[in-house]
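J.: Kindly return the folded structure for what I paste below:
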Amino acid sequence: MQPEPHTVESYQAAVLRLVTALPAETVLLDEALGRTTAAAVHARLPVPAFDNAAMDGFAVRAADVAAASRERPAVLRRLQPTRAGSPRPRALRGGEAVPIMTGAPVPPGADLVVPIELTTSGSFDDAATVALWPGAKPNIRRRGEDVAADAIVLPGASVLGPRDLALLAATGRSSVRVHRRPRVAVIATGDELTPADADAGVPDSNSVYLCAAVRSLRGEIASTQVARDDESALRRALDEAARDADLIISTGGVGPGTHDLAGRFAAGAPDGMLARVAMRPGRPQAHGRWNGTPWLALPGNPTAAFVSFEAFARPALIRLAGGEGHSGLAAETISVGCAGRPGSVRFVPLDVGRDADSVSVAPLGSPGRAAHSLSAMFRAPLIAMIGAETADVEPGQLVPVIAPA
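T.: Next comes the predicted model:
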């Protein structure tokens, strides 16, 4: 009697036990996009870095204009103007006003910026004096009021996006400590595999997909190989892959067939397991360590390899890169239902339609034949993960979805 299959969650947990975050390194911001911070990042400089004007106007001492009004403006001596990038001006004395542009440093002693609109001339002219009156706000952005010096601007395990990099630059950082990129070796197994432009055999689409998916997660490809259904060939491929990789991902050879070698090799390896997982497609899975390198052996069917990467390899890569090791799930309301049987998680390709008034989310292709519907699975903008306890999905039902690479 065969043991009960693993759930997707329990098998994912077993896979994640194989991997830990890679060592950290310091990189320039230009090289940090998509990388994961190795520790909390602190601001080197405050934001703003100095007191500066929030609008164009005149920097003055509030006491000099406290009694002024539109009808009885204060008349102050005009000094040389200052603008963004100007050296810090001298301290302001009583009875003086400095023409100031947005972002320019506020002179010491000034505690108010009067907008240009609250002057009798309404412009920056060359007169020796200016007549003005105060508004309701001081119009000064104070040093550090947005981000204090040494404040934490990003926690550890943050995946750096464009805005994060801009924030680091704005707080005075030109580099950041991040985890090293995972290096992945890809092996496709099977005597039937041929290059995509061959006229016979089965095109090796798995290698193309896996390499692109790894790169989309900011990983690096250490090597790519095709191994025939031969024990010596597979051992050589695994030995070579393990020499320069943080993770090996193979496809094919995890079923019960006589030529399915990868599953047997993985099961006999340290921390090895040949498993059945309650999911469709992607039921057969295997993993282990080859010469110390974590190895995920995925099914060879292209759609099964695809969903297996999303369910198991993506979280492993996220953890290697320093993240928490969980793929991001969202939820969508299904517009058109689909029939199914409970007992396994079903990965169903979804199409998203938009018109002027609404958005519809519906199964793409034939959901009952998802394991063979390569074109639907690879074209779908979303993939539903229908829970093992769910039979038919009804219109209006909320289901978990992933947005694949």
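
J.: C-alpha from now on. contacts and neighbour counts both.
T.: Will do.

J.: is it true that residue 173 touches residue 41?
T.: No. In this structure residue 173 lies outside contact range of residue 41 using CA atoms under 8 Å: 9.4 Å.

J.: Next secondary structure after the lengthiest strand in the chain?
T.: Scanning the chain for the strand with the most residues, using DSSP state E, yields strand 345-354. Note on strand 345-354: by DSSP states H and E, the next helix or strand toward the C-terminus is strand 359-363.

J.: now the strands: where do they sit in the stretch 51-200 of the chain?
T.: Under the criterion DSSP state E, counting those that start in this stretch, the stretch 51-200 of the chain contains strands at 52-53, 57-60, 74-78, 96-100, 112-115, 129-132, 140-141, 152-154, 175-179, 183-189, 193-194.

J.: What separation do you get for the residue nearest the centre of the chain and residue 236?
T.: Using CA atoms, centre = their mean, the residue of the chain that lies closest to the mean C-alpha position is residue 159, 5.2 Å off. According to CA to CA, to the nearest Å, residue 159 and residue 236 sit 36 Å apart.

J.: Residue 305 now?
T.: Using CA to CA, residue 305 is found at 22 Å from residue 236.

J.: Between those two, which has more neighbouring residues?
T.: Applying other CA atoms under 10 Å to residue 305 and residue 236 shows that residue 305 carries more neighbours, namely 24 against 11.

J.: Make sure the more buried one is indeed in a helix.
T.: Yes. Assigned with DSSP: H, G, I helix; E, B strand; the rest coil, residue 305 falls within a helix.

J.: My understanding was that it contacts residue 205; is that so?
T.: No. Look at residue 305 against residue 205 with CA under 8 Å: they stay out of range, at 10.1 Å.

J.: so the longest strand of the chain versus strand 359-363, what angle?
T.: Per axes from the mean of the first three to the mean of the last three CA atoms, to 10 degrees, the angle that strand 345-354 makes with strand 359-363 is 150 degrees.

J.: Show me what counts as buried in strand 345-354.
T.: Using 16 or more other CA atoms under 10 Å as the test for burial, strand 345-354 gives 345-351.

J.: name the helices or strands packed onto that strand?
T.: Using 3 or more CA pairs under 8 Å, 6 or more residues apart in numbering; DSSP states H and E, the elements in contact with strand 345-354 are strand 279-280, strand 359-363, helix 374-379, strand 382-386.

J.: roughly how far out does it sit from the chain middle?
T.: Here strand 345-354 is found 22 Å from its chain centre; the criterion is CA atoms, centre = their mean, to the nearest Å.

J.: Contacts for that strand, please.
T.: The contact list for strand 345-354 (CA atoms under 8 Å, 6 or more residues apart in numbering) reads 8, 278-281, 307, 359-365, 367, 370, 376-377, 380-388.

J.: Now do that strand against strand 382-386, angle only.
T.: Going by the same axes, to 10 degrees, strand 345-354 makes 140 degrees with strand 382-386.

J.: how about this one, so we can line them up?
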Amino acid sequence: MESGLRSVTEHVQRVLALVGPLPVVSLDLTDADGAVLAEDLHARVAVPPFDSAAMDGYAVRLADLPADGAPVTLQVTGDVAAGSGSGAGIGPGQAVRIMTGAPLPPGADAVIPVEHTSTGRFVAGAAREEGSVTLARRPRPHVRAAGEDVGRGELLARAGSEVTAAAVGALTASGTMRVAVRRRPLVAVISTGSELVPVGGVLGPGQITDSNGPMLAAAARTAGADVVRLGPVSDDAAALRAALDAASVGGTDLIVTAGGVSAGAADVVREVLAASGPEAGGVSDADVASVAMSPGKPQALARWRGVPWLALPGNPVGAYASFELFARPAIDRLRGLGGAAEGLPGQARNAERALLPLRYPLGHAHRSLRAATAWSSPAGRLQVLPVRWVDGGVEPAGSHHSLSALAAADALALVPPDVEKVRAGDVVQVLMLR
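T.: Coordinates of the predicted model:
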């Protein structure tokens, strides 16, 4: 690692030290998608709650069907539809028409699919006409036993996991109506720079449209936060303090700024962070650092009126990379997501080689892929490079400082500080973006 620079691992640890899991709230399960559970959830009822038909067909007694597969003719004595009772049951030599999901009649222990019987198929809306049916034993009984999917009391979801659409289905089916989850974080995003013009504004000489603010706001929403966006703010300390004051009210849990944190004469974030005495305003715990990554070397941490503040660089690709490596883990911890709720998981100790555990305790968005082409990497710094899919692996999506490369990227390659040359065929670690 380059001398005098802070490691990515250490900076993540300092970021996570600023935040903690948010308070627990109770929500209707149908309103909790995307929230993070604060408790383990167990099935209140079995799924299915009764023995049921897995196919449309005829409920029968296996005792009536020869083991050698010879066909028999049974008397059809009734119908059982999904959502109805199980009927009076069946006796020797009898069968009952039954539809998928309907409760198995007493006495039945198998269902013969209608397409494997003399009936052939059922006609929707038509009344039963057959008085008998010819059929034979099948390899499977086509019965879903009570509790076959989920047993009563079975663990369905752990605290620290996200409520997904699939989880909503399983939990609803097993009797859960309300869940205890962490409150959704509120993140304030502020872009800085006198050269920035709001989206849709008229550009003057030397001005550009603010892209960092909308980009980071979108990233924060994707990470599971609610967002308020301020700015762009000019390179003026008083203007930035006013914006920080506005951002720190209303229950804000995290402030993320972009720009003004490098070593330039007009870098207003550094000016505000360096203030002391009455001029310090609401700043505390200021921590300005050069982190061993490229892009994204200039970083800062602080609290503004008690609200955690992450100051990211103004280079758009550096800002996005910094969000993924630092701001997203902070949001994960605020949400109580997985291992982020308790701190760094053990495999994050060598984060320069595999950063996935910082953001994804379960590794669901991290992969090891092969480089399809060669590229260089800065010595002593973790390279965070936008890459895209090609046959045989990944390749740079364009210039590592280019927004167009970021937009075209499928992933961010993470090249360790001790690697100066990635060769075609080398295995690289990536964080998935798509």
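
J.: Any idea what the TM-score is?
T.: TM-score for the superposed pair, counting by TM-score structural alignment, normalised by the length of the first structure: 0.88. Supporting figures: 394 aligned residues with a CA RMSD of 2.6 Å.

J.: Tell me which residue of the second structure lines up with the residue nearest to the centre of the first structure.
T.: For residue 159 of the first structure, the aligned residue in the second structure is residue 162 (criterion: TM-score structural alignment).

J.: Contacts only, for that match.
T.: 33-37, 337.

J.: before we move on, the earlier item: and the closest residue to the residue nearest to the centre of the first structure other than its chain neighbours, how many neighbours?
T.: With sequence-adjacent residues excluded and distances taken as CA to CA, 6 or more residues apart in numbering, residue 159 of the first structure is closest to residue 36, at 4.4 Å. The number of residues packed near residue 36 of the first structure is 26, by other CA under 10 Å.

J.: distance of the match of residue 159 of the first structure from residue 179 of the second structure?
T.: Residue 162 of the second structure is 12 Å from residue 179 of the second structure, by CA to CA.

J.: Repeat that for residue 35 of the second structure.
T.: From residue 35 of the second structure to residue 179 of the second structure the distance is 10 Å (CA to CA).

J.: quick one: the helices in the stretch 151-300 of the second structure?
T.: For the stretch 151-300 of the second structure, the helices defined by DSSP state H, counting those that start in this stretch occupy 165-173, 212-222, 237-247, 268-274.

J.: measure the corresponding residue of the first structure for residue 144 of the second structure to residue 55 of the first structure for me?
T.: Using TM-score structural alignment, the partner of residue 144 of the second structure in the first structure is residue 141. In this view, residue 141 of the first structure and residue 55 of the first structure are 10 Å apart by CA to CA.

J.: Looking at these two, which is more packed in?
T.: Legend: neighbour count by other CA under 10 Å for residue 141 of the first structure and residue 55, higher for residue 141 (21 against 18).

J.: most packed of the strands of the stretch 51-200 of the first structure?
T.: strand 57-60 (a mean of 29; mean count of other CA atoms under 10 Å).

J.: average gap between that strand and the second structure?
T.: For strand 57-60 of the first structure, the mean deviation from the second structure after alignment is 2.5 Å (mean CA distance after the TM-score superposition for the first structure).

J.: Quick one: list the elements packing against that strand.
T.: strand 96-100, strand 112-115.

J.: Reformat these as CSV; add distance to residue 63 of the first structure.
T.: As requested, those are exported to CSV (distance: least, CA to CA, whole Å):
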stretch, distance to residue 63 of the first structure
strand 96-100, 11
strand 112-115, 9
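
J.: wait, residue 179 of the first structure sits on residue 35?
T.: Yes. At 6.9 Å, residue 179 of the first structure counts as touching residue 35 under the criterion of CA under 8 Å.

J.: got any residues that touch both of those two?
T.: residue 321.

J.: Give me the distance between the counterpart of residue 260 of the first structure in the second structure and residue 314 of the second structure.
T.: Aligned by TM-score structural alignment, residue 260 of the first structure pairs with residue 267 of the second structure. Distance of residue 267 of the second structure to residue 314 of the second structure, given as CA to CA: 10 Å.

J.: out of those two, which sits in the busier spot?
T.: residue 314 (22 against 19).

J.: Trace that one over to the first structure, please.
T.: That one, residue 314 of the second structure, aligns with residue 300 by TM-score structural alignment.

J.: ok, its match to residue 224 of the first structure distance?
T.: Distance from residue 300 of the first structure to residue 224 of the first structure, by CA to CA: 15 Å.

J.: Ok, residue 400 of the first structure next?
T.: Remark: distance between residue 400 of the first structure and residue 224 of the first structure (CA to CA) = 33 Å.

J.: Those two: who's more crowded?
T.: More neighbours surround residue 224 than the other of residue 400 of the first structure and residue 224, with 20 against 15 (other CA under 10 Å).

J.: isn't the match of residue 260 of the first structure right up against residue 235?
T.: Yes. Between residue 267 of the second structure and residue 235 a contact is recorded at 6.9 Å, counting by CA under 8 Å.

J.: Residue 229 of the first structure: neighbour count?
T.: 19.

J.: same check, this time on residue 33 of the first structure
T.: 16.

J.: which SS class is it?
T.: Residue 33 of the first structure is classified as coil under three-state DSSP.

J.: quick one: contacts for it?
T.: 160-162, 165.

J.: Tell me how far it lies from residue 164 of the first structure.
T.: For residue 33 of the first structure relative to residue 164 of the first structure (CA to CA), the value is 9 Å.

J.: for residue 199 of the first structure, same thing?
T.: 48 Å.

J.: Then residue 148 of the first structure?
T.: Plainly put, residue 148 of the first structure is 17 Å away from residue 164 of the first structure if you go by CA to CA.

J.: Kindly report the same for residue 36 of the first structure.
T.: Residue 36 of the first structure is 11 Å from residue 164 of the first structure, by CA to CA.

J.: can you check residue 51 of the first structure too?
T.: Taking CA to CA, one finds residue 51 of the first structure at 24 Å from residue 164 of the first structure.

J.: Among those two, which residue is more densely surrounded?
T.: When neighbours are counted by other CA under 10 Å, residue 51 of the first structure and residue 164 differ, and residue 51 comes out ahead with 20 against 17.

J.: for the more buried one, what are its contacts?
T.: Contacts of residue 51 of the first structure (CA under 8 Å, 6+ apart): 105-106, 140-143.
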